[in-house]
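Asks: Just a sequence and a predicted model for now, questions to come.
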Amino acid sequence: MVCDNVGLKEVVQVILLLGQTVGALIFTSVADKYGRKPVLVACNFLLGATGFGVAYAPNIYVMIAFRFLCGFFQQGATLVAVTLRMEFLTSKNRRVVIVLSGLFWTLTTVLFGLMAYFMRDQSWRMLQTAAALFTCNFILSALFLYESPRWLSANKKYAQTLEIIRKACQINKKDYQKVKAVYELHVIQPQEAKDLVVERNSILDIVRHRALFMTSVILCFIWMTNSLTYYGLFLTSSSLAGNRHLNFILIGLSGLPSDMLNMVLLAFFGRKPVIMGWLLTAGTGLLAATMFMAFGSSEASVILSVIFSCVGKLGIGASFSNMFMYTPELFPTNVRSAGLGVCAGVSRLGSMLSPYSQTLAEVALWGPGLIFSVMCFLSAILFTKLPETRGQPMPNTISDMKQRVASNYGNRNVDVLDYEAEILKPK
């Protein structure tokens, strides 16, 4: 499609990432204002529609326009889904679900590599069409997903929250009246007694405070490191020795051990040491791979560079997956989706540079790995300034978030969604 305009090949990928940046900032803020479910369902449907548009674009310029829209709606679907998922979980269950989410991501990556391999003799349009078909799950989302009870409570929609709690109690065979009484005591009555108005926060409320602003800046840099390194490794996988389809699948499979290890590590250690450890693993693996590529000339050096690249991918994939759990745990309810959106949006700056990592690798094969490893080491150092969130309730207000950042330990009050477990556990 590009013929002599080879530079447009990278532009297609950059435009997709630009759409992701805009979508991350817009749809997450809309979800904080109007609710998680409607934004999620609408974005998922529109993602499928624009995916088909890419598949049947008549020329490169139409394709670029549809790629922008794909990125735009993809971030609305993905980030709002992350927020909704996290807000349905208690602190004890977030670890399990985020690991399962990482596992599904890994398996989907491998599936996509296999699809590309078996469809290698077909037009790329057929592969794009097959990928777009997966968005048909928007039908299930519309029928079976509930709105976030945390968002409903924060916006004083108590009746709708209680209806979701009633259904949950019915499914799990719990005493609805007991749970309702606790919810009224700890949520409704305090808000009504103080005559609290619904907080209409924006991300600007966070950056006005120095401690929260610095926390957001650190998070954004770590997200950008994860994004640049993760996608850069995928896009430079064709530069590795051997078959490009096999390398892509192996890079994807390298995330599988990290998913399993996360399940164990997060059960015994806090979020900070685990994520910092994975960043250091990524930096070390990529630095070793870079050294073998730069100074090795034997076949063994080539093989070792591939192995250590997979180690780097393992570390950065595990870190990236955990950031989707850690970041929402820091932001308060009415800016949680927007806060995640800002971090994801800024991370796309790294993603926009990732297509050019392959170009850099053609000039200096060791270049991308050196940049990735330095950023990973720096991110691990910066992470020491962030608070631990393990076993802590998600903050409901800006004040809760400020308190957590200031103390670097957080509020140890019982989480709203943990009340049921507290009153029903054996004495």
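Replies: Looks like it came in fine. Residues are numbered from 1 along each chain as shown.
Asks: only C-alpha atoms for contact and neighbour calcs from this point on.
Replies: Noted.
Asks: ok, now which ones touch Q13?
Replies: The contact partners of Q13, taken as C-alpha atoms under 8 Å, 6 or more residues apart in numbering, are R67, M352, P355.
Asks: show me the contacts for the first one.
Replies: Going back to what we said before, that points to R67. V12, Q13, I15, L16, G19, T50, G51, V54.
Asks: Sitting in helices, which of those residues do you find?
Replies: If you go by DSSP state H, the contacts of R67 have V12, Q13, I15, L16, G19, T50, G51, V54 in helices.
Asks: so who does the last one touch?
Replies: Think V54. V54 makes contacts with V62, M63, F66, R67, R125, Q128, as judged by C-alpha under 8 Å, 6+ apart.
Asks: Use this one as the comparison:
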Amino acid sequence: MVDFDGALVYLGAFGKYQKLIYCLTCVLTLPVSMHMLAMTFLDAKVAFHCNVPEIRHAEPGTENYSSKCPFDVINETALGYFNGTNTSSCNHGYWYDTSQYHSSIFTEFDLVCGSSELNQFAQSMFMVGVLIGAVGSGQLSDIVGRKKTFFLGILMQLIFGVAVAFSPNYTLFVVFRAFVGASASAVFLPCFVIGTELVAPSMRTWAGTVGEIFFAIGYMLLALIAYFIRDWRTLQLVISVPNAVFLFAYPLIIESPRWLLSKGRDEEVAAIMRRAAKVNGVTLPDEVFTTKKVDNEKPKDERIYTVIDLVRTPNMAKKSLLIFFNWLVISLVYYGLSLNTSNLGGDDYLNFFISGVVEIPAYISSVYIADWFGRPKTHAAYMIIGAVGCIICPFLTAPYLPEGLNALSITLAMIGKFGLTAGFNIIYLFTAELYPTMVRNVGVGASSMFARVGGIISPYVELSKSVWGPLPYIIFGALSFLAALAALLLPETLGAELPVTLEDGENFGK
């Protein structure tokens, strides 16, 4: 069989060819982050009041939107402002302030008052789709390959993304969005795997970070697109239709050489190696094409490992619980901060754009600093930065401080986002190093599932603001601080000989 790892010695750990292929693959994932975070604009909440037929022909621009439930309707001659003592339901529907957002599912499907919790439900069901897609696409990519799964995800994202834009009612909107969530996993995860399997082990962390940087670029592009497109259906179409063009990139993307080798398709791997050598300007020696399997190679462990193996022994169970808690918290707070930038005051689009910008230095700095100071301390430090930013930012807005200090509140929120984003990047690396080789894929997969659970819960944290305005951010900050403390209980992996067997995993860090 051919020796792909041996070829990487000549091709480079992350050579020109690998970079070109991987960056092109990452470009095709740009709509993923847009769909993941689109609810900020699809579900934009605006001021509203009851539709009173008697004043339907009020002079435009004179409406006063109260956004309170139930509605006071004693003074029906006022221009939409109800300040009496009697209350009534809105039998004639609602009027919405469309000065900023021309339409959203909030306004089109009347997700107000008794239906307000449906806003959170839609995003939670999307994350359920992401969870199901992560499990399904992981299995599928091992069966049919990373490339086919990747493009199947793009096709699904196109079909169901367009279907969302034409949803006639709220129910179908939620269903179609859940399928988009599943497709997002089917696109992003195989891309991540292709990237990490194209490079040498020493560059896998950086390859993964490149994928996350493209996620942030999609994040920023969404802010720009949404600024110019204020109608939710048009916005949904614009972020979905590019997938039709992306499908034509199928011949340009290669299958993972490591997956091909696992299926005995050596000739295809050899062809990829020759193409890479030509692009990289190197010559591969004949031995990398003719390496034979050693006869006395130890037989592979055929046992199938499960999540139970992650918690079967005391030390492994302790480490797993600490890891799972960190993944859940990071995802919960990350999406909580990302999807609630409109609550910070100031310009919604600028806030959202800056929230994407801060991710890039967070990803890059986290790799360097984790290699300098170690995994637990660095991860905990970033999480504490996130906690402080979350806890302080809501107290720098009205009514606690004058509105002129909104910029300071936004800055603190972005510092919090910076810390959580860096923590997200480190936890990937940390988790892969903590689990022994035998259960590494199972461990990372189980951890990712807890992240999806955090994403499902996240929208409902926003409801706590009805109790006290700053409470969602207090919850985010408190959980981030607890996650930091939990990380400090985990063993250091920097420079350590990583565990291979389950016994190694149990003894590691004891």
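Replies: All right, it came through fine. Quantities reported herein were computed from a predicted structural model and do not represent experimental measurements.
Asks: on that earlier part again, closest one of the contacts of R67 of the first structure to A300 of the first structure?
Replies: Of all the contacts of R67 of the first structure, Q13 has the smallest distance to A300 of the first structure: 33.4 Å, by C-alpha to C-alpha.
Asks: The closest one corresponds to which position in the second structure?
Replies: Alignment note (TM-score structural alignment): Q13 of the first structure maps to Q123 of the second structure.
Asks: Relative to G455 of the second structure, how far out is that match?
Replies: 9 Å (C-alpha to C-alpha, to the nearest Å).
Asks: Nearest residue to the equivalent of W232 of the second structure over in the first structure in space, ignoring adjacent ones along the chain?
Replies: Correspondence of W232 of the second structure to the first structure, assessed by TM-score structural alignment: W124. Once flanking residues are discounted, W124 of the first structure sits nearest to A55: 7.9 Å by C-alpha to C-alpha, 6 or more residues apart in numbering.
Asks: What residues does the counterpart of that neighbour in the second structure make contact with?
Replies: In the second structure, the residue equivalent to A55 of the first structure is A165, according to TM-score structural alignment. By C-alpha under 8 Å, 6+ apart, A165 of the second structure lies in contact with W232, R233, T234, Q236, L237.
Asks: can you do 7 Å?
Replies: The neighbours of A165 of the second structure, taking C-alpha atoms under 7 Å, 6 or more residues apart in numbering as the test, are R233, Q236, L237.
Asks: That one and A182 of the second structure: what is the separation?
Replies: For A165 of the second structure, the distance to A182 of the second structure equals 17 Å [C-alpha to C-alpha].
Asks: Now render the ones in helices among the contacts of R67 of the first structure as TSV, adding distance to L265 of the first structure.
Replies: Formatted as TSV, those follow (distance: C-alpha to C-alpha, whole Å):
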residue	distance to L265 of the first structure
V12	39
Q13	35
I15	37
L16	34
G19	35
T50	39
G51	37
V54	41
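Asks: Filter those down to the buried ones, PyMOL style.
Replies: Only the buried entries of those go into this PyMOL selection, using 16 or more other C-alpha atoms under 10 Å:
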select buried, resi 12+13+15+16+19+50+51+54
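Asks: which position in the first structure aligns with P402 of the second structure?
Replies: Checking TM-score structural alignment: P402 of the second structure goes with S298.
Asks: what's the answer for I475 of the second structure, then?
Replies: Aligned by TM-score structural alignment, I475 of the second structure pairs with I371 of the first structure.
Asks: which residues are in contact with the helix or strand hosting that match?
Replies: In this structure, I371 of the first structure sits in helix 367-382 according to DSSP states H and E. Residues from elsewhere that reach helix 367-382 of the first structure (C-alpha under 7 Å, 6+ apart): 218, 222, 225, 229, 276, 279-280, 282-284, 286-287, 290, 357, 360-361.
Asks: where does F325 of the second structure sit relative to V461 of the second structure, distance-wise?
Replies: Taking C-alpha to C-alpha, one finds F325 of the second structure at 17 Å from V461 of the second structure.
Asks: Between those two, which has more neighbouring residues?
Replies: Neighbours were counted for F325 of the second structure and for V461 using other C-alpha atoms under 10 Å; F325 has more, 20 against 17.
Asks: how about the helices in the stretch 401-510 of the second structure?
Replies: Using DSSP state H, counting those that start in this stretch, the helices found in the stretch 401-510 of the second structure span residues 406-434, 440-461, 471-488, 502-507.
Asks: want to throw those helices into a markdown table with distance to E197 of the second structure?
Replies: Supplementary listing: these in a markdown table, determined by distance: least, C-alpha to C-alpha, whole Å:
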| stretch | distance to E197 of the second structure |
| --- | --- |
| helix 406-434 | 14 |
| helix 440-461 | 14 |
| helix 471-488 | 28 |
| helix 502-507 | 24 |
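Asks: For A186 of the second structure, find the nearest of the ones you listed.
Replies: A186 of the second structure lies closest to helix 440-461 among the helices of the stretch 401-510 of the second structure, at 13.9 Å (C-alpha to C-alpha).
Asks: quick check: angle from the closest one to helix 406-434?
Replies: 160 degrees (axes from the mean of the first three to the mean of the last three C-alpha atoms, to 10 degrees).
Asks: Noted, bye for now.
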